[in-house]
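Visitor: Model the structure of this input:
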Amino acid sequence: MSYSETNMVKAQIKPSPSLIYNNLTLCGGDLLYAHIRQACAFPTSSLGSSVMAVRKIDSPHADVIHSIVACSHNAATFLVLATDAGLQIWDNTITHLTHVCPLPAAGASDVAPRNAYFARGITINVANNGAPHICFGTSGGAVYSLELSESSGKFKSSPVALPKHHKSPITAVGSAYQSRQGRWTEDLGCHLVSCDEDGGVAVWLAQHAGAGGYSLVNSIEPTGQPVVSVAVRRDLIVAARLDGAVQLYGLRDGKLRADIGGHSRFISAMDIHPTKDIITTVSEDCTLGIWALPIGGAKASCLLSVCWLHAMLTGVAFCGPTSDDVAVVAYDTDEVHVYRYST
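Guide: I've put the predicted structure just below:
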């Protein structure tokens, strides 16, 4: 059972992905990426074809996309876009725009206006009372939750702000539920992890999704290296930092457990396997890495390291019938590479 750089298929995709963090996600049977103001989808069932038909998602909103994430809860899957105007939430067929959440007013903020105001970072979480909700961050340093009504299948009209904590723009948010792609397991919990441009990490506990439902559990001091992608697995925070390191912290105490020197340049994307304790990362050093995490007494190990020469890799995602294959895309490159898992 292994990965190999020779066991790879490629196909043409047009248009090419935008240069944003984590610009690839799996939603149902489609892989999706953002091209400036538009989401683009192509079916995983056609990954062996030399040329694939890329479907451009027609949206009435021409907003620049900063994050694209598929969120699953029970039998439902949503495609969520974080834009400079707020959130767009699509159904799993990516044909119906089910909810639009305008970006909350920035209000008074201690965060320096480093750039325009926009939403970035998306995850789904389930509170202690069982309420599912989408969480997202903003460039103003705020984090919000948007509750999903299970009875109606619709989202509440207005997002609720978490207590103020971050002093720089949010770069990523994550939860165990998101990392498991909506699968119920014994290690889920109700924690949310938010990260900012200064490299700070905050851990929150959700009692409910309404006002006052979140409380800060602990935080990791800023390191100066932003976290570009974050996941939660078995009471550990898995944080991919801009300097090329993947760091594991205790979820409840914030202590550093492991440091994987994965890349020599900036990490641009990370994905975690929904059932296995492995991650995949891509970087500005033109390499894709697949890593076994040091969890449960196991040692960290590299399962694959392969170079896509002269490519600015911008998105990576586990895919395939058992989520074991790995797809990678690059900015300004009309191609997708998929590395097959051999049993």
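Visitor: CA only for contacts and neighbour counts going forward, please
Guide: Fine.
Visitor: just checking, residue 231 touches residue 176?
Guide: Yes - if you go by Cα atoms under 8 Å, residue 231 and residue 176 touch, sitting 6.8 Å apart.
Visitor: what about these two, which has more around it?
Guide: In terms of neighbours (other Cα atoms under 10 Å), residue 176 is the more surrounded of residue 231 and residue 176; the figures are 30 against 26.
Visitor: chain center to stretch 250-268: distance?
Guide: Remark: stretch 250-268 is offset 16 Å from the chain centroid, using Cα atoms, centre = their mean, to the nearest Å.
Visitor: Please spell out which residues along that stretch are buried.
Guide: For stretch 250-268, the neighbour count (16 or more other Cα atoms under 10 Å) marks 250-251, 254, 258-260, 262-263, 265-268 as buried.
Visitor: how long is it from one end to the other?
Guide: 23 Å (Cα to Cα, to the nearest Å).
Visitor: Show residues contacting it.
Guide: 20-22, 203, 217-220, 228, 232, 235-237, 240-249, 281-285, 287, 289, 294, 300, 313-315 (Cα atoms under 8 Å, 6 or more residues apart in numbering).
Visitor: The same query, at a cut-off of 6 Å, please.
Guide: Contact partners of stretch 250-268, identified using Cα atoms under 6 Å, 6 or more residues apart in numbering, comprise 21, 220, 235-237, 242-249, 282-285, 314.
Visitor: In the stretch 151-300 of the chain, mark out all the helices, start to finish.
Guide: Taking DSSP state H, counting those that start in this stretch to define them, one finds helices in the stretch 151-300 of the chain at 176-179.
Visitor: before we move on, the earlier item: which ones among the buried residues of stretch 250-268 are found in strands?
Guide: In strands, defined here by DSSP state E, the members of these are 250, 258-260, 267-268.
Visitor: So which of those residues is the closest to residue 73?
Guide: For these, the residue nearest residue 73 by Cα to Cα is residue 250; the value is 25.5 Å.
Visitor: From residue 56, how far off is the closest one?
Guide: Here the criterion is Cα to Cα. By it, residue 250 lies 40 Å from residue 56.
Visitor: repeat for residue 190
Guide: Separation of residue 190 from residue 56 (Cα to Cα): 35 Å.
Visitor: Just list the residues touching residue 242, thanks.
Guide: When contacts are counted by Cα under 6 Å, 6+ apart, residue 242 touches 225-226, 266-267.
Visitor: and the residues you listed as JSON lines, adding distance to residue 118?
Guide: Converted to JSON lines, the contacts of residue 242 look like this (distance: Cα to Cα, whole Å):
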{"residue": "225", "distance to residue 118": "21"}
{"residue": "226", "distance to residue 118": "17"}
{"residue": "266", "distance to residue 118": "22"}
{"residue": "267", "distance to residue 118": "22"}
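Visitor: Next, the structure of the following sequence, for comparison with the previous one:
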Amino acid sequence: MYRKEKSLSMKGSTSALCHNLSVYTDNDKRTQSYGVVHKSVANIITIAADGANVLMQRQVIVKEPGGHGSTIVMQMKYCEFPERSLMVMACQRGIQIYESDGSVMLYWHSLVNPESNEVSKAYARGICTLQDSMLCIGTDSGTILVFEIPPKGTNILLKESLKEHVLPISCLHSHGLVLASGDDSGCIILWRVEESQLHPYKRIDGLGSPCSGVRLWNELLVATYGSGHIRLFKVISGHMCAEVTAHARWINAIDVVHRNGMVLTVSEDSFAKIWQLKEGDAPEIEHLSSECVQNVLLCGAAFTHPDGTSFCVTGCDLAEVICFTTK
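Guide: Predicted structure coming up:
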């Protein structure tokens, strides 16, 4: 169903982290940007939307403010708001927010006491936007930090801290008024925005394996696990309505096409797989296609066309983004 296209070469390699690929399409400038992280470096490449030319390559070295040395990046993500787009770094010891091209750091939020000399194991992981102005980021303590993002400028404020999870947050995703959060125990909590604040309304207990990814599509929640399973839940009730033994090993990334319900998953088993969601009284998930990148531990994935006709993946220690398109 898909064929491999020319890969995009990066200046640096890719760490073995879940969701280690983010793609940003700038429709005004007709460009696409791809970002991956390795240790304390974010590798960024921007190409023309038609794929003809590489317009920019940049490496952003993530350092703690005050010159305290570099910090390990756990995840980077392009976050789009109605008036602006940002590049967000979830790191050890804190959170950094940049302009979308990585040129200027706008905000730093520390997860540790800056006056403490103790070595901290604090980290942030899991990033998503919510509605028009909220940015949600998970932490190792199980807390979700909610920031208010202004239309412009650097006046970014911590709005609230949500504490329902016991173990570290692993993944976040939102759609409409609903936020889904997963953790290292496999537990998923569904939240709803009420009067500009988030309130938990449903808890889905884990089944013995960490939840590695969540995606909301219409009235369905798709969750991936370290066991290689994909599970489908109803957003309103939290009832599980489908389960697939999708991969032989840990699923590292998931993406969804909101237009048509196509799902992309990649795993340590070297496979990228495409699925189709079906709504109704008895929702289903159907396998459509599989692509193997031999001997590569895949750790990032994203659709690059709004109809799901193209996607890209990254793999551990690769210095490239591998692209696929429909035949």
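Visitor: Got a TM-score for the two of them?
Guide: Here the TM-score for the pair of chains, by TM-score structural alignment, normalised by the length of structure 2, is 0.86; 309 aligned residues with a Cα RMSD of 2.5 Å.
Visitor: does the residue most central in space within structure 2 sit in a helix, a strand or a coil?
Guide: Among the residues of structure 2, residue 19 comes closest to the average C-alpha position under Cα atoms, centre = their mean, at 5.1 Å. Following DSSP: H, G, I helix; E, B strand; the rest coil, residue 19 of structure 2 is assigned to coil.
Visitor: you'd agree residue 307 of structure 1 is up against residue 284?
Guide: No - if you go by Cα atoms under 6 Å, residue 307 of structure 1 and residue 284 don't touch, sitting 10.5 Å apart.
Visitor: Which residue of those two possesses the greater neighbour count?
Guide: A direct count of neighbours by other Cα under 10 Å for residue 307 of structure 1 and residue 284 places residue 284 higher, at 20 against 14.
Visitor: Contact partners for that one?
Guide: Taking Cα under 6 Å, 6+ apart, we find residue 284 of structure 1 in contact with 265-266, 312.
Visitor: Which residue in structure 2 aligns with it?
Guide: The alignment partner of residue 284 of structure 1 in structure 2, by TM-score structural alignment, is residue 268.
Visitor: nearest residue to that match other than its sequence neighbours?
Guide: residue 297 (4.5 Å; Cα to Cα, 6 or more residues apart in numbering).
Visitor: so what's the aligned partner of the one you found in structure 1 up against?
Guide: In structure 1, the residue matched to residue 297 of structure 2 (TM-score structural alignment) is residue 312. By Cα under 6 Å, 6+ apart, the contact list for residue 312 of structure 1 reads 284, 330-331.
Visitor: at 10 Å what do you get?
Guide: Contacts for residue 312 of structure 1 (Cα atoms under 10 Å, 6 or more residues apart in numbering) come out as 19, 268, 282-287, 329-333.
Visitor: What segments of the stretch 51-200 of structure 1 are strands?
Guide: Counting by DSSP state E, counting those that start in this stretch, the stretch 51-200 of structure 1 has strands at residues 55-56, 65-73, 76-83, 86-90, 97-102, 119-126, 132-138, 143-149, 154-155, 160-161, 170-175, 191-196.
Visitor: What number of residues are in the vicinity of residue 294 of structure 1?
Guide: Neighbour count for residue 294 of structure 1, taken as other Cα under 10 Å: 17.
Visitor: now residue 154 of structure 1
Guide: Look at residue 154 of structure 1: counted by other Cα under 10 Å, it has 12 neighbours.
Visitor: first vs last residue of stretch 275-287 of structure 1, how far apart are they?
Guide: 24 Å.
Visitor: Check which residues of that stretch are buried.
Guide: Neighbour-count burial for stretch 275-287 of structure 1 flags 277-287 (criterion: 16+ other Cα under 10 Å).
Visitor: go on, stretch 192-211 of structure 2?
Guide: Applying a neighbour-count criterion of 16+ other Cα under 10 Å, one finds 192, 198-200, 202-204, 206, 209-211 buried in stretch 192-211 of structure 2.
Visitor: same deal with stretch 56-66 of structure 1?
Guide: 56-57, 63-66.
Visitor: With distance to residue 166 of structure 1 as extra columns, can I get those residues in a markdown table?
Guide: Shown next, in a markdown table, are these (distance: Cα to Cα, whole Å):
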| residue | distance to residue 166 of structure 1 |
| --- | --- |
| 56 | 35 |
| 57 | 33 |
| 63 | 25 |
| 64 | 24 |
| 65 | 22 |
| 66 | 19 |
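Visitor: of those, closest to residue 77 of structure 1?
Guide: residue 57 (16.4 Å).
Visitor: In structure 2, what residue corresponds to that closest one?
Guide: Per TM-score structural alignment, residue 57 of structure 1 is aligned with residue 60.
Visitor: do you know how far that match is from residue 54 of structure 2?
Guide: With Cα to Cα as the criterion, residue 60 of structure 2 and residue 54 of structure 2 are 18 Å apart.
Visitor: And for residue 168 of structure 2?
Guide: Counting by Cα to Cα, the gap from residue 168 of structure 2 to residue 54 of structure 2 is 38 Å.
Visitor: and what of residue 103 of structure 2?
Guide: Counting by Cα to Cα, the gap from residue 103 of structure 2 to residue 54 of structure 2 is 18 Å.
Visitor: Ok, residue 127 of structure 2 next?
Guide: Noted for residue 127 of structure 2: a distance of 27 Å to residue 54 of structure 2, by Cα to Cα.
Visitor: Residue 100 of structure 2 against residue 76, yeah?
Guide: No - with contact defined as Cα atoms under 10 Å, residue 100 of structure 2 does not count as touching residue 76 (11.2 Å).
Visitor: list residues touching both of the two?
Guide: In terms of Cα under 10 Å, 6+ apart, residue 100 of structure 2 and residue 76 are both contacted by the residues 87-88.
Visitor: Counting neighbours, go ahead and name the busier of those two.
Guide: residue 76 (24 against 19).
Visitor: Tell me which residue of structure 1 matches up with that one.
Guide: So, by TM-score structural alignment, residue 76 of structure 2 is matched to residue 68.
Visitor: now that match, nearest residue through space, not along the chain?
Guide: Nearest-residue entry for residue 68 of structure 1: residue 81, 4.8 Å, with adjacent residues in sequence omitted and distances by Cα to Cα, 6+ apart.
Visitor: And that neighbour? What does it align with in structure 2?
Guide: Residue 81 of structure 1 maps onto residue 89 in structure 2, by TM-score structural alignment.
Visitor: what range in structure 1 matches the helix or strand hosting residue 321 of structure 2?
Guide: Taking DSSP states H and E as the definition, residue 321 of structure 2 sits inside strand 320-326. Residues 335-341 of structure 1 are where strand 320-326 of structure 2 lands when matched by TM-score structural alignment.
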